[in-house]
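1. Kindly return the folded structure for what I paste below:
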Amino acid sequence: MLEPLLSYVPTKSPVVSLYLNTDMTKRLKEEVMLVLKGFLKEAAEEANPEDLGKIEDFFSLEYDWQAKGVAVFSCTEGGLWLTHPFPQPFKDEFQVLPEPYIRPLVHLLSSHERYGIILVSREQARFFSFQMGKLEEFGGVSGTIPGKHKQGGWAQARYQRHIDEHAAQQLKNAAEAFTKLWDKEKFSYVIIGGTEENVKTFTDFLPGPIQEAIATTFTADIMVPISDLEEEVVSLVERFEKSRNEEIVRQILTEAAKGRKATSGLDDTLNAVREGRVNILLLDPEFKAPGKKCPNCGFMSSQKIEICPVCSSALEERPDILNDALAETLRKGGKVVTLSGNQELAKAGYIASLLRY
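-> Here you go, the predicted structure:
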């Protein structure tokens, strides 16, 4: 969903970006519509009336109110109309800006990365995707393993080797099938379940990039009910992401303190973003800062200056310069990690980055 928003080319008409909590287990439809009408009224001075009308019609006539959250982006002049429901709620928010306001969306996606879940046995494998608390089964591969040999001695040992070779081939086939799924689905991480022996054999058949993306492994029966598996995966993901985020903060702030390939604080990080050096941008999702951006060269600053020090163009006001920073990071192939309430990150200015060079 981010691709059309990141590649959007601004026009003279602004983009209306809207996020709504539409969780009908927590609030009434009438309450949401009241919030929406308030937003549309507030946006009337800046936004194209056609965009506001399209948004109101969408919620009045098209939206099915099944999702817990929804994001809407509209700019008729720029050919932008994008709506997307989500299984997680947003905080109600709208912005009218030259470019799409993607901070809430990026925070949601970075907090709920997409996992490939694999269950393996000697006979079969099951593949799933997991994101935002939901598990979806893709299918898998299956085969048959020869039965046990009743004779003893050399014949039995030879037959057992035959069974083991057959099982290894099954796991290899499963690894090849998942590799194709990985290439198609673009998972961020992988979690593998099964016996310790089967998980190890399966893992050895995976290509290097997938092995590097393994978040954790666990013991599981191949026929575990999907509801039980979902509960287990939720717990595994929570533990992994907590540990991963703590390590990211520690690594970035240690590197920044030593003056190595990292930054901390707003302006140093903004400069690194503009230069395309940011590999991982780390920020608190609650941290917002007004700033200036150059429409010509992309220079960004939180300082009260009017002229770009790089190309001498007039700078444009930005109510939240972090929206521009994370969008530019993503455009240049970097990753954004959002982390709420981390005291070490707060001490560093609520924003930091790990650099490519």
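2. Please count neighbours and contacts with C-alpha atoms only from this point.
-> Noted.
3. Please identify which helix or strand holds residue 70.
-> Element membership for residue 70, per DSSP states H and E: strand 69-75.
4. What lies in contact with that strand?
-> Here strand 69-75 makes contact (Cα atoms under 8 Å, 6 or more residues apart in numbering) with 13-23, 48, 51, 55, 80-90, 100, 105.
5. and the residues you listed, which of them are in strands?
-> Judged by DSSP state E, the contacts of strand 69-75 include 15-21, 80-86 as members of strands.
6. Adding neighbour count, write these out as a markdown table.
-> Converted to a markdown table, these look like this (neighbours: other Cα atoms under 10 Å):
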| residue | neighbour count |
| --- | --- |
| 15 | 28 |
| 16 | 28 |
| 17 | 21 |
| 18 | 25 |
| 19 | 25 |
| 20 | 21 |
| 21 | 21 |
| 80 | 17 |
| 81 | 16 |
| 82 | 14 |
| 83 | 15 |
| 84 | 12 |
| 85 | 19 |
| 86 | 17 |
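7. Let's have those in TSV, adding distance to residue 198.
-> Below are these laid out as TSV (distance: Cα to Cα, whole Å):
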residue	distance to residue 198
15	52
16	51
17	48
18	47
19	44
20	45
21	43
80	48
81	47
82	44
83	43
84	39
85	38
86	35
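8. Roughly how far does residue 350 sit from residue 313?
-> 29 Å (Cα to Cα, to the nearest Å).
9. So between the two, which is more surrounded?
-> residue 350 (24 against 16; other Cα atoms under 10 Å).
10. what sits against that one?
-> So residue 350 contacts 265, 266, 283, 284, 287 (Cα under 8 Å, 6+ apart).
11. run the last query once more with 7 Å
-> Neighbour list for residue 350: 265, 283, 284, 287 [criterion: Cα atoms under 7 Å, 6 or more residues apart in numbering].
12. how about the strands of the stretch 151-300 of the chain, start to end?
-> 189-193, 214-218, 262-264, 278-283, 291-293, 300-301 (DSSP state E, counting those that start in this stretch).
13. got the ones you listed as CSV, with mean neighbour count and distance to residue 114 columns?
-> Output for those, formatted as CSV (neighbours: other Cα atoms under 10 Å; distance: least, Cα to Cα, whole Å):
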stretch, mean neighbour count, distance to residue 114
strand 189-193, 22, 7
strand 214-218, 17, 12
strand 262-264, 27, 26
strand 278-283, 26, 17
strand 291-293, 23, 32
strand 300-301, 25, 31
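14. Please give the structure of this sequence too, so both can be compared:
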Amino acid sequence: MNLNKLMQKLIAFEPNGSPFISIYLNAEANEQGRDEFGIWLKKVLSMRRKGFKEDSEEIKSFDKDIERILNFAEKEVDAAANGIAIFACHGANEFFEIVQLDVPFPNNRLLVFDRPHIFPLARMIDQNPPYIALWVDTNKADIYIFGGDEIDMDKELKVREIQNFKTNRTEVGGWSQARFQRHIENYHLHHAKEVVDEVAELMRRKKIEYLILCGDEKVIMPVLRPQLPEVVEKAVAGTLNLSQYASEDEIHQATREVITTGNATDDMEKVERVLNAAQAAAEMGVLGVEKTLEALSNGQVEEMTISADFDAIKYDEKEVKEVLQNYAPGDDQSGTDDLPDYHEQRQIADELLIRAMNSAAKIHFIEDKSLLEEIGGVGAVLRFNMNAAASVPVKG
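-> Alright, predicted model coming up:
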């Protein structure tokens, strides 16, 4: 399933009192090539079952979900999957959704609330943005899309292969060396332009913001780079000197490391942007869970920056409760008519995400928890200040 469509389905879920199971699994194989989550899953499900009364409607729903979850774990797991997310609530029209991913979740987690727990999935999507990996030489190009919805195991990663005819000395007969060289250069230039046009169109159509170039840095890159339109050049996140024998997995791993390194650099810039906006005279930023939740409820937030570590997300329960009560369902950007439990940190973190998504605010997860720890783990840049006579745009 498309990850963004799955997320919309999860945040629109209406609790009805039945237990909702959210499971996140690291499905990477161990040193013996075996998955380790199966035993853990059975153990944790058995433990959580003890929290329900026998013969209750809740345990009946839970048992149905256990049966379906374990059947999937034993028979339907894709051997190539590194991460798995499962969402189940039999008591709510037999809700059951599974996504198998190319990238792992950091830890195994199983949570039971009255609603889905979306934080790890939202973090996964943010930390794996869609990007194009272009492997190219003088007569061939392979275009891959990694990240975003393409981390779903059901997606085809290679989206385009461009193959042009090779030109060598035997094909041009008795041409002069200079004429032959001009022919080769024109051929390479034509090939580069064709590849660039294809990549630019794909980025525009798929709304992809990152591009990683792979190939011989001395032979093809000097021909390719000058052909990149300005908007595509700005999207280049890095270049890798990879040979024609690099496999799809090797290309994926190498380019993913480039994206991960870029994320760490971007994190500091995003946090600085929030802090500067909050400290500026125009007050176009807010810090902390309470103020961010209120701004989200008002539709003020342009972009929210939140810690990827729950330990950094701190708030005053009384103040959060007051914000939740002050904004009636339907006018607060919440996903359902039932408000979250303000005592439960994970539900409040989810609520921040839901209100951001429902108000079209950008969401950024920060991996280094120390960057946001002192402000409660979250902050936001605003579209407008409700207390100001005129809003002043924040410069990046």
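15. What would you report as the TM-score here?
-> Overlay of the two chains. TM-score (TM-score structural alignment, normalised by the length of structure 1): 0.79; 346 aligned residues with a Cα RMSD of 3.8 Å.
16. circling back: output the strands of the stretch 151-300 of structure 1 as CSV; include the columns distance to residue 143 of structure 1.
-> Formatted as CSV, those follow (distance: least, Cα to Cα, whole Å):
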stretch, distance to residue 143 of structure 1
strand 189-193, 18
strand 214-218, 23
strand 262-264, 50
strand 278-283, 42
strand 291-293, 59
strand 300-301, 57
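17. Out of those, which gets nearest to residue 329 of structure 1?
-> strand 278-283 (6.6 Å; Cα to Cα).
18. what's the mean deviation for that closest one versus structure 2?
-> Once fitted to structure 2, strand 278-283 of structure 1 is off its aligned match by 2.2 Å on average (mean Cα distance after the TM-score superposition for structure 1).
19. what does that strand correspond to over in structure 2?
-> Mapped onto structure 2 using TM-score structural alignment, strand 278-283 of structure 1 spans residues 301-306.
20. what does the matching stretch rub up against?
-> 271, 295, 361-366, 377-383.
21. Which members of those occur in strands, if any?
-> Reading strands off the contacts of stretch 301-306 of structure 2 with DSSP E, I get 362, 363, 364, 365, 366, 378, 379, 380, 381, 382.
22. Quick one: the helices in the stretch 101-250 of structure 2, in order.
-> 119-127, 177-206, 221-224, 230-234, 248-279 (DSSP state H, counting those that start in this stretch).
23. Now the fourth one on structure 1. Mean distance?
-> Meaning helix 230-234 of structure 2. Per aligned residue, helix 230-234 of structure 2 averages 4.5 Å (mean Cα distance after the TM-score superposition for structure 1).
24. How about the third one?
-> The superposed helix 221-224 of structure 2 is, by mean Cα distance after the TM-score superposition for structure 1, a mean 4.5 Å from where its aligned residues fall in structure 1.
25. List the residues that contact residue 364 of structure 2.
-> Counting by Cα under 7 Å, 6+ apart, residue 364 of structure 2 has contacts 126, 304, 305, 306.
26. Among these, which pair sits farthest apart?
-> 126 and 304 (12.0 Å).
27. Throw the helices of the stretch 101-250 of structure 2 into a markdown table and include distance to residue 163 of structure 2, thanks.
-> Output for those, formatted as a markdown table (distance: least, Cα to Cα, whole Å):
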| stretch | distance to residue 163 of structure 2 |
| --- | --- |
| helix 119-127 | 32 |
| helix 177-206 | 9 |
| helix 221-224 | 16 |
| helix 230-234 | 22 |
| helix 248-279 | 17 |
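28. Next, format those helices as TSV and append mean neighbour count and distance to residue 45 of structure 2.
-> Output for the helices of the stretch 101-250 of structure 2, formatted as TSV (neighbours: other Cα under 10 Å; distance: least, Cα to Cα, whole Å):
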stretch	mean neighbour count	distance to residue 45 of structure 2
helix 119-127	19	19
helix 177-206	16	39
helix 221-224	18	53
helix 230-234	13	48
helix 248-279	16	33
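29. wait, which of those helices is closest to residue 354 of structure 2?
-> helix 119-127 (9.5 Å).
30. what stretch of structure 1 does that closest one fall on?
-> Against structure 1, helix 119-127 of structure 2 falls on residues 103-111 (TM-score structural alignment).
31. What's the match for residue 60 of structure 1 in structure 2?
-> Looks like residue 60 of structure 1 aligns to residue 70 there (TM-score structural alignment).
32. Can you tell me how far its match is from residue 43 of structure 2?
-> In terms of Cα to Cα, residue 70 of structure 2 sits 11 Å off from residue 43 of structure 2.
33. what residues are up against residue 215 of structure 2?
-> Residue 215 of structure 2 touches 135, 136, 137, 240, 241, 242, 243, counting by Cα under 7 Å, 6+ apart.
34. any idea which of the residues you listed is the one closest to residue 316 of structure 2?
-> residue 240 (47.3 Å).
35. do you know how far that closest one is from residue 256 of structure 2?
-> Taking Cα to Cα, one finds residue 240 of structure 2 at 11 Å from residue 256 of structure 2.
36. Same question for residue 140 of structure 2.
-> 22 Å.
37. now swap in residue 178 of structure 2 and tell me
-> Where residue 256 of structure 2 is concerned, residue 178 of structure 2 sits at a distance of 42 Å (Cα to Cα).
38. Can you convert the contacts of residue 364 of structure 2 into TSV and add a column each for distance to residue 281 of structure 2?
-> Below are the contacts of residue 364 of structure 2 laid out as TSV (distance: Cα to Cα, whole Å):
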residue	distance to residue 281 of structure 2
126	30
304	20
305	20
306	23
